[in-house]
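> here are the coordinates; sequence isn't available:
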C-alpha cells in the first residue's frame, strides 16, 4: 500500500513519529503532501520523518497524481481532514480515509497540534497580518 497524509492530518496525530513507524510496517510507501512544501519539510524535520518520495513545488493534486503513477502498489490511500481532501482523492483515483477513521483503525492517538504547527496552519494571510502589525521592524 501507498499511504499519504495531508499535512493537516499528520499534524492532528498525537505522535506522528510513532504513527509513521507503525504505518511503515504495513505500507510500502508513506508520506505527507501539502501545497506548502516548506511547511511539509519543517514538519518532517521537527518529527524526524522522511517522505518516501521527493517533494516538489507542486500543489497536492499534482503531487498525489505523480505519486500514484510512480508507485506500483495495489492500494493508494490518502488520509485527509475534510471534503476537499475527499474530492482530491476521488479525482486522482485514491481511496480516502478521514484522519479520525484512519487513527481509530490503526490505533493511533489524535492530539492537539503543537504551537508551531498551529501557527503554520494560520496561513500566509495571518503571517502577513502579523508582519504588518508588528511595527518593530519599521525604520520610522
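It's in. Quantities reported herein were computed from a predicted structural model and do not represent experimental measurements. Residues are numbered from 1 along each chain as shown.
> hey, let's count contacts and neighbours off CA atoms from now on
Noted.
> so how many other residues sit close to the nearest residue to residue 114 once chain neighbours are set aside?
Once flanking residues are discounted, residue 114 sits nearest to residue 11: 7.9 Å by CA to CA, 6 or more residues apart in numbering. Here the count is done by other CA atoms under 10 Å, and residue 11 has 20 residues near it.
> One more to weigh against that first structure:
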C-alpha cells in the first residue's frame, strides 16, 4: 500500500462469509488505520465479534447519516465499505466512500470465503443466542 490512510468498514454479513474473520480483520489492519462493522443488529455484531475475537474500532448502522458522521470522525484519505453485493448499496454516501464487494476484496487480499450453508447456520445460532439471552 502507498502512504495513504484508510478507514475500512465491513458489513457484518460480509465478514460472516469469510472463513477466518479474525484473520481477515488482522490482515486489514496492516493497511487500514480503522476497521469496523456496519450492522442493523448491534447484538449480533457484538456476539460475532466476541465469538471470533474480532477487534473493531467502530460499529454503526447502515445509514447515510451514520456513515457521514463516521467519515468525519476518522480523518483518513479513504473510506471503504466491503459488502456482500456487487452493486454499491443505496445507504452509502456518494461522497467520500468507496464500495468494494467481498468477492473482489477477498480475491485481491487472498481471503478465503466460507460456504453459504455454514453462514446460514451461524446466523441461526446468533438469533438463538439473542433469544436465550433475553430470557436470563
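All right, it came through fine. The structure presented is a predicted model; accordingly, all values stated were derived computationally and were not measured.
> that older thread, which residue in structure 2 aligns with the residue nearest to residue 114 of structure 1?
The alignment partner of residue 11 of structure 1 in structure 2, by TM-score structural alignment, is residue 16.
> isn't that match right next to residue 119, touching?
Yes. Between residue 16 of structure 2 and residue 119 there is a contact at 6.4 Å, judged by CA atoms under 8 Å.
> Just confirm residue 48 of structure 1 is within a strand.
No. Assigned with DSSP: H, G, I helix; E, B strand; the rest coil, residue 48 of structure 1 falls outside any strand and is coil.
> Report the contact partners of it.
By CA atoms under 8 Å, 6 or more residues apart in numbering, the residues touching residue 48 of structure 1 are residue 17.
> Tell me how far residue 100 of structure 2 lies from residue 88 of structure 2.
8 Å (CA to CA, to the nearest Å).
> Which residues does the biggest helix by length in structure 2 contact?
Assignment by DSSP state H gives helix 116-135 as the longest helix of structure 2. With contact meaning CA under 8 Å, 6+ apart, helix 116-135 of structure 2 is reached by 16-17, 43-44, 47-48.
> If we use 6 Å, what do you get?
Applying CA atoms under 6 Å, 6 or more residues apart in numbering, helix 116-135 of structure 2 turns out to have no external contacts.
> Kindly report the same for stretch 31-45 of structure 2.
Outside stretch 31-45 of structure 2, the residues that touch it by CA under 6 Å, 6+ apart are 6-12, 56-62.
> which residues in structure 2 form strands?
Using DSSP state E, the strands of structure 2 run over 6-11, 34-38, 58-60, 78-83, 98-101.
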